[in-house]
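Asker: no sequence for this one, just the structure:
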């Protein structure tokens, strides 16, 4: 099992637009293709204008296969076009649980 942490730094003043567009155009597509959605979070203290999404996969191969199918889906391309200019930067990390983690 792995978790993917996607950290989007949203252009200041565009957070509401980004979240609404994701809710209406992106989330259902991702849930369909990517599988287990852990959560979607925003920051209120510290570095602002961040949205963090967490997804669970069985393995890197599982992640790669699921994401490839999603990227080929035309409505996903429409979503990407709709959020163009809203994201300043993105960081993606793959998190692997240690033996101490209850989530394995």
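Answerer: Done, it's in. Just so it is clear, the structure is predicted and the values come from calculations on it, not from any experiment.
Asker: going forward, measure contacts between C-alpha atoms and count neighbours the same way
Answerer: Will do.
Asker: how near is residue 22 to residue 78?
Answerer: According to C-alpha to C-alpha, to the nearest Å, residue 22 stands 11 Å off from residue 78.
Asker: ok, now residue 4?
Answerer: 23 Å.
Asker: Those two - which one has more neighbours?
Answerer: residue 4 (18 against 12; other C-alpha atoms under 10 Å).
Asker: structure B:
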């Protein structure tokens, strides 16, 4: 398993608005968790998705950017964000998830 760990650094005070926007849009991710900062940066949202292979996201992102139906969401979500970070994490031999 590959975990796609994405961190959205949001403008201060708009976490609820961003989550409402994200919930309204049903993206085809295999979401493991949608987590919010509680200590430290409380304007950060961590989005973790499970992937079988790295190429899934590599194929999906350009297709989403080219989809006219996705453009309103992409434009609106950019208004909330200061930065986006991304990590791809892979299972190891002692992990309960393979």
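Answerer: Great, that's in hand. Because the structure is a prediction, the values reported are computed rather than measured.
Asker: What about residue 5 of the first structure, how many residues nearby?
Answerer: 19.
Asker: residues in contact with it?
Answerer: For residue 5 of the first structure, the contact set (C-alpha atoms under 8 Å, 6 or more residues apart in numbering) comprises 52, 53, 54, 55, 92, 93, 94, 95.
Asker: what does residue 86 of the second structure give?
Answerer: 4, 5, 6, 7.
Asker: Now do the SS call for the spatially most central residue of the first structure.
Answerer: The first structure has residue 53 as the residue nearest its centroid, 4.2 Å off, counting by C-alpha atoms, centre = their mean. For residue 53 of the first structure, the assignment made with DSSP: H, G, I helix; E, B strand; the rest coil gives strand.
Asker: Okay, the corresponding residue of the first structure for residue 86 of the second structure and residue 6 of the first structure: tell me how far apart.
Answerer: Here residue 86 of the second structure is matched to residue 92 in the first structure, going by TM-score structural alignment. Residue 92 of the first structure sits 4 Å away from residue 6 of the first structure, going by C-alpha to C-alpha.
Asker: Output the longest helix belonging to the second structure.
Answerer: Scanning the second structure for the longest helix, with DSSP state H as the assignment, gives helix 55-66.
Asker: contacts for it?
Answerer: Contacts of helix 55-66 of the second structure (C-alpha under 8 Å, 6+ apart): 70, 71, 74.
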